[in-house]
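S.K.: Just the structure for this:
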Amino acid sequence: MGYFLLFPTIFLVFPLVSGLTSSGLVQPNFSASYYAFIDNNGAFLFSRNGTFSATIFNPGAQRSFYLCVIHEESNTIIWSANRDAPITESGTVSLTPKGLTIADQDGQIRWSTPPLKSSVFALLLTDFGNLVLLDRSNASIWESFHYPTDTIVIGQHLPVGASLASAVSDDDLSSRDYRLTITISDAFLQWQGQTYWKLSEDTKAFVNANYAVEYMAMNRTGLYLFGNNESVVIQVILPPSDFRIAKLGTSGKFTVSSYTSTNWLEEFSAPYDDCRIPFICGLIGFCSYDSSSTINYKYPICSCPTGFHIRSQHKSGCLPSDGSYSLPVSCNSTNKGSWSDPSAFSYLWLGNGSGYFSNSFSQPVKYGVNVSFCKNLKLDKFQYFILALQKSNSGFGHF
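M.R.: Below is the predicted model:
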């Protein structure tokens, strides 16, 4: 549902000649490419306070360009439109009365805004970094704040049901498997649907009320989950700051950082224990710490269990040392036939004391089982299991 944005009635609009940047807003019909605005490193629209820019941006060495909102002073991306569909340097961003579109050099549309309820009168970049499409009555008909990527800023709400998705890398903005998800009870970090952290259990969080959560947001004083009538459900109190971002990083770590002068200051990070992050050491990798270090939780040590070796210098994770063994195919593989035949698998012992990140947040699906039971499992419906057998005094366990 749209709402009205109040701002002065006099707009500073530059002529829409290719290569000339605009302050505040642009109007249809407008188009931009990286080459057309190369003198401004792809930036074609600035917020009126100069804090943010809308930029056709290449974050790395690849020929992948994205429409981004960037915090100018720190050169930090806070939003990207076509994160899963990059264009080349010759691609174009177009604003028409129907909305925004991003197309490659051959005209193939790579991304666009959804169908809108009214025609576009202008594209506005607010002083908070929100890219907004306005109709003739200055009502919002689409906002980038409603379609977050991996970051939120002060003034932005992340409602129940929404999520942040990590990028593959700093150079590749494509969505990875880590998610920050907001529910009516809490904020969760998840990997492929499995929880590895929740805000209410963090040592720096305070649970104020048992109300249903409506959204996550930040302000000058911290990070909050708000309920009805902006009641605080859970809060993380932070030092006062006029600008901060909350970001789900490429490694699966969630951080809140403030920016002053020329420096970022990390104020909050989760989970505190890096070894609780799934895949932090790759496939079958062991994560541990140097017990003699006073800051060991910041520097995890990756290794392989007995009977495994490191995959390669360029790939994390472990492989069986015995070349006659290979790890099962992934669940999205087309080769699914062997999964239903238990005899096709062998089992290697990983050793005592091995843990799995999800065990702290998941209940066993079956009790009173032994190793033989696990070996004879038949995955009729091609389900993917991580089996963690915990032995009890009776000699049986659960998984």
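
S.K.: For the rest of this, base every contact and every neighbour count on C-alpha atoms.
M.R.: Noted.

S.K.: how about the helices in the stretch 201-350 of the chain?
M.R.: In the stretch 201-350 of the chain, no helices are found when defined by DSSP state H, counting those that start in this stretch.

S.K.: what ranges do the strands span in it?
M.R.: Secondary structure of the stretch 201-350 of the chain by DSSP state E, counting those that start in this stretch: the strands cover 206-207, 215-219, 222-226, 232-237, 244-248, 254-260, 263-270, 286-288, 301-303, 308-310, 318-320.

S.K.: for the second one, packing partners?
M.R.: Spelled out, that is strand 215-219. The criterion is 3 or more Cα pairs under 8 Å, 6 or more residues apart in numbering; DSSP states H and E, and the helices and strands that strand 215-219 contacts are strand 158-159, strand 222-226.

S.K.: Apply 10 Å and report the result again.
M.R.: Strand 215-219 is packed against strand 151-153, strand 158-159, strand 175-182, strand 222-226, strand 232-237, strand 244-248, with contacts defined by 3 or more Cα pairs under 10 Å, 6 or more residues apart in numbering; DSSP states H and E.

S.K.: out of the ones you listed, which comes closest to residue 88?
M.R.: Evaluated with Cα to Cα, those place strand 175-182 nearest to residue 88, the distance being 18.6 Å.

S.K.: what angle sits between that closest one and strand 244-248?
M.R.: Strand 175-182 and strand 244-248 are oriented at 120 degrees to each other (axes from the mean of the first three to the mean of the last three Cα atoms, to 10 degrees).

S.K.: Give me the distance from strand 175-182 to the chain's centre.
M.R.: How far strand 175-182 lies from its chain's middle: 5 Å, per Cα atoms, centre = their mean, to the nearest Å.

S.K.: which residues touch residue 121?
M.R.: Shown here is residue 121, whose contacts under the criterion Cα atoms under 10 Å, 6 or more residues apart in numbering are 25-29, 95-99, 133-139.

S.K.: Apply 7 Å and report the result again.
M.R.: With contacts defined as Cα atoms under 7 Å, 6 or more residues apart in numbering, residue 121 is in contact with 27, 28, 97, 134, 135, 136.

S.K.: One more: residue 55?
M.R.: 42, 43, 44, 67, 68, 69.

S.K.: Need the helices and strands packed on strand 215-219 in TSV (columns: mean neighbour count and distance to residue 168).
M.R.: TSV is the format used below for the helices and strands packed on strand 215-219 (neighbours: other Cα atoms under 10 Å; distance: least, Cα to Cα, whole Å):
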stretch	mean neighbour count	distance to residue 168
strand 151-153	24	14
strand 158-159	22	21
strand 175-182	22	5
strand 222-226	24	25
strand 232-237	21	28
strand 244-248	23	11
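
S.K.: here's the other one to compare against:
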Amino acid sequence: MRVHLCFLLVFSLFQAIQSSAIYIITASRPLVQNQTLVSPSQIFELGFFRPNGSGKQYVGIWYKNMTPSKVVWVANRDKPIGDTDQSATLIVGGDGNLKLLDGQQNTVWSTNVMAKPKYSAAVLSDFGNLVLQDGSANEMWQSFDEPTDTLLPTMKIRVNVKTGMKQHLISWKGEDDPSFGSFVLGGTLETPPQGFVWNGSSPYWRSGQWDKSKFIGIATMSGTYLSGYDLLQSIDQGTSYFSFYNYNNSFFGYIFISSEGSIKFVSWNNGWSTYWEAPAPTNHCDVYGTCGPFGVCDASSSTMCRCLKGFKPRSDQDWNRGNWTGGCHRETELNCQITASAAVSTPVEKDVFWQMKQMKLPDSADYLSSIADEEECQSWCLGNCSCLAFSYVDTIGCMVWSGDLTDIQKFSTAGEVLFIRLAAADTGIPTQTKLIISLSTISVITLFGAGISVWGLSRWRGKFRKMKIPRLLKSVDTANKSEELIAARKEQMNQEDAPELLVYDLDSIILATDKFNTKNKLGQGGFGPVYKGKLNDGKEIAAKRLSSHSGQGIAEFKNEILLISKLQHRNLVRLFGYCTEGEEKILVYEYSPNKSLDAFLFDSKEKAKLSWGTRFRIIQGVARGLLYLHRDSCLRVIHRDLKVSNILLDEKMNPKISDFGLARMFEGTQVLVNTHKVVGTLGYMSPEYAMGGIFSEKSDVYSFGVLMLEIISSKKNTSSDHLGQHLNLLTYAWQLWCEGRGLDLMDEAIADAFSPSEVIRCIELGLLCVQDYAADRPNMSAVVLMLSGQSDLPQPKQPTFTFQCSTTHKVQIQSKEETFLSRNTITITMVEGR
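M.R.: Alright, predicted model coming up:
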């Protein structure tokens, strides 16, 4: 009998003697067979196990205290230890490697790290990652880099074509056999990338193209960043990786490839449940190429396979027997082929396009990055006879197909619009009324189904209360009608539109921060102080406490809760929850061990730790975060207070944009908003905003330009120190640029090791971003392309308006309403024109 729930594996994880737990493996403290290595919060466990009580032993990792247990990683997949071997150990050897030794002290498995530290130890993290560290706690090896059949939250599956590295998930051979099976789950490096399951070397399942937030070939996949899925690709570096995370770390879950070739998303909610599976057991259309080339699969139709319009089965006999893999072929030769192959005296009609809605697009698309809009995509395809089909997806761009159209599926919901090239005679429309379909009148229908992520958002049952985010107060910026509309839009959001956040008890925050001890204070902003804390479950947090003397109030507090809770990106800080008790208003964030960027950048001793490679990655990360806010998120957001002190750095120096108290949503067609209340930090504020109260996404672009120049130089824009006679950093950078001495802007602390071409490109791009007129500045889509070297840079124009900082003369700019100024930069400047 075929077992469909093969992911619910029953393992004999314990021997007759009760296992004892340890928290570290060293040379002097090996792991023996009656012990397990556990993670700090008792979430994961590593030890010896026998699958389904078989006669073979393996070392693996599984979720602790969850029945039935699920092994998520195996060390010795193809080299089991005999059942009678009771002396096998997992130990750190003399060469610093973690090794599995059998009873005869033969090495069965090893981490094979080349370095030989004086001391090393192995620990298991709460994410299920087995890590080998040296004496300075530097990571030398991790199990996340050698996945088996399971993808855990924060884990990545990668591809690097330059090095040949591939991190795929490979199925078990059987329910009780962890050795390598025949099914492989991984990604491709094409643009846009796709997810695949291969059976050996043959495609078995395909996800469809990635559109920056979801795979469009999965009809029920959520399109918002709350889904928790991320796929990053670098064409220049030849790399691609896919990962997912637990929203607010609030559930246990994993993705794995079964021994039968099914991808399963499994989550814990008082038991393991499969919330999504592909290929779906009841949908044969999910299997790759079921209907062959130029065939369409429709699971809801009585005849599952049919040929595209203008095509017919290659073999009627096979087709009638239900064998559709041979596919279809064209009935009428394309008009462009007739024109190309024969000398004709009379004009031949142009080919036409047949529109198909709600489609899973075919495999093997060619992506045309230079095509700017839908009509241009259609025109390009019509002008190239080899182009057999095209599709323009707003979140991807123009895709065309020149080979066999394979693995097409008709969806009942969601899907994209596909245009098939046909000879004019195949449309069935009278010649005098034939029209080439104009894409300018077509909107791609995007229906967000019950996303995979929604399936996984089951919550902790613990000490914390769970509540929906309260409805927001109307925006305090009521002077302008357009802002009132945005505020009204917020007001109308019902509770189902806002994700759940943990509501923390004040006592738990006080305990975590040691009564807001000054020793735990991380910084002070315009909002109030920020404290490091550690909750009872061991999670480290940053608690941002609204000060009663703050210029910001309840509106900003609620604004930040709404926005950041609905925005999820690797370069945005994550909000865990909040606390509102009595007069206290506290936001609880993920903790960033390296604090904020200014703690390094403007410290004479610390700035040398920021190599040029690190600085460039920070610039790229902030750019991607802003692009997400402006164009790719479920809400379109202008940050309005982007600066170095609002860029936090995690343990790997990855940047995270923070402080959304002043951020504002804007409509898709909205360009400029006028406000009588100017907020933000002078020196980072664009001229049109500081002087006229007009802000747009180009205001953030200006701030980003200032940020780039500060990162390059380690100099503050609002300080004239070390800038000679120049009013600020912008004018100093401009003069160096004009004199051909742009590299002189580089921070002297790292001037001996950097990429001149990257630095020059960043300086030029920074100057482009701080141009006086918003229309002259690039948008963030163009900025990201320019940073990657995929787009040429136009010549920047000379900055005209500058802000001069004076330590003795301070002038406050007041509008009709009060002006909020961040306390991070309290020196207000004079406005001067040149």
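
S.K.: returning to what we had before: tell me the buried residues within the contacts of residue 121 of the first structure.
M.R.: Among those, those scoring as buried are 27, 28, 97, 134, 135 (criterion: 16 or more other Cα atoms under 10 Å).

S.K.: Can you flag which of those residues belong to strands?
M.R.: Judged by DSSP state E, the subset of these located in strands is residue 134.

S.K.: what's the closest of the buried ones among the contacts of residue 121 of the first structure to residue 151 of the first structure?
M.R.: Within these, the smallest distance to residue 151 of the first structure is 23.2 Å, found for residue 134 (Cα to Cα).

S.K.: So that closest one sits against residue 123, correct?
M.R.: Yes. Assessed by Cα atoms under 7 Å, residue 134 of the first structure is found in contact with residue 123 at 6.3 Å.

S.K.: Report the separation between the alignment partner in the first structure of residue 108 of the second structure and residue 146 of the first structure.
M.R.: Structural alignment (TM-score structural alignment) places residue 108 of the second structure against residue 110 in the first structure. Counting by Cα to Cα, to the nearest Å, the separation of residue 110 of the first structure from residue 146 of the first structure is 20 Å.

S.K.: just checking, the match of residue 108 of the second structure touches residue 93?
M.R.: No. If you go by Cα under 7 Å, residue 110 of the first structure and residue 93 don't touch, sitting 10.1 Å apart.

S.K.: What about the equivalent of residue 42 of the second structure over in the first structure, how many residues nearby?
M.R.: Structural alignment places residue 42 of the second structure opposite residue 50 in the first structure (criterion: TM-score structural alignment). For residue 50 of the first structure, the tally of surrounding residues (other Cα atoms under 10 Å) stands at 15.

S.K.: sorry, back to before: from the contacts of residue 121 of the first structure, which is closest to residue 159 of the first structure?
M.R.: So of these, ranked by how close each gets to residue 159 of the first structure (Cα to Cα), first place is residue 134, at 22.0 Å.

S.K.: right, and the strands of the stretch 201-350 of the first structure - which one's nearest residue 367 of the first structure?
M.R.: Of all the strands of the stretch 201-350 of the first structure, strand 286-288 sits nearest to residue 367 of the first structure, with 25.9 Å by Cα to Cα.

S.K.: Could I get the buried residue list for the closest one?
M.R.: Neighbour counts using 16+ other Cα under 10 Å place 286, 287, 288 of strand 286-288 of the first structure among the buried residues.

S.K.: ok, so what distance separates the closest residue to residue 144 of the first structure other than its chain neighbours from residue 374 of the first structure?
M.R.: Nearest-residue entry for residue 144 of the first structure: residue 131, 5.2 Å, with adjacent residues in sequence omitted and distances by Cα to Cα, 6 or more residues apart in numbering. When distances are taken as Cα to Cα, residue 131 of the first structure and residue 374 of the first structure turn out to be 52 Å apart.

S.K.: So which of those two has more stuff around it?
M.R.: The neighbour count for residue 131 of the first structure versus residue 374, taken as other Cα under 10 Å, is higher for residue 131 (25 against 16).

S.K.: now the helix or strand where residue 565 of the second structure lies: which residue numbers in the first structure?
M.R.: When elements are assigned from DSSP states H and E, residue 565 of the second structure belongs to helix 554-566. Aligning helix 554-566 of the second structure against the first structure (TM-score structural alignment) gives no matching residues.

S.K.: which strands and helices sit next to the very next helix or strand once past that helix?
M.R.: Scanning forward in sequence from helix 554-566 of the second structure, with DSSP H and E defining helices and strands, the next element found is strand 575-581. Under the contact criterion of 3 or more Cα pairs under 7 Å, 6 or more residues apart in numbering; DSSP states H and E, the helices and strands touching strand 575-581 of the second structure comprise strand 500-503, strand 584-590.

S.K.: Include mean neighbour count and distance to residue 221 of the second structure when you put these into CSV, please.
M.R.: Listed next are these as CSV, based on neighbours: other Cα under 10 Å; distance: least, Cα to Cα, whole Å:
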stretch, mean neighbour count, distance to residue 221 of the second structure
strand 500-503, 21, 20
strand 584-590, 20, 26
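
S.K.: any chance of these in JSON lines, plus distance to residue 575 of the second structure?
M.R.: Conversion of these to JSON lines gives the following (distance: least, Cα to Cα, whole Å):
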{"stretch": "strand 500-503", "distance to residue 575 of the second structure": "8"}
{"stretch": "strand 584-590", "distance to residue 575 of the second structure": "4"}
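
S.K.: coming back round to it: closest to residue 178 of the first structure out of the strands of the stretch 201-350 of the first structure?
M.R.: With Cα to Cα as the yardstick, what comes closest out of these is strand 244-248 (7.9 Å).

S.K.: what stretch of the second structure does the closest one fall on?
M.R.: Taking TM-score structural alignment as the measure, the second structure aligns residues 253-257 with strand 244-248 of the first structure.

S.K.: average gap between the matching stretch and the first structure?
M.R.: Stretch 253-257 of the second structure differs from its equivalent in the first structure by a mean of 0.6 Å after superposition (mean Cα distance after the TM-score superposition for the first structure).
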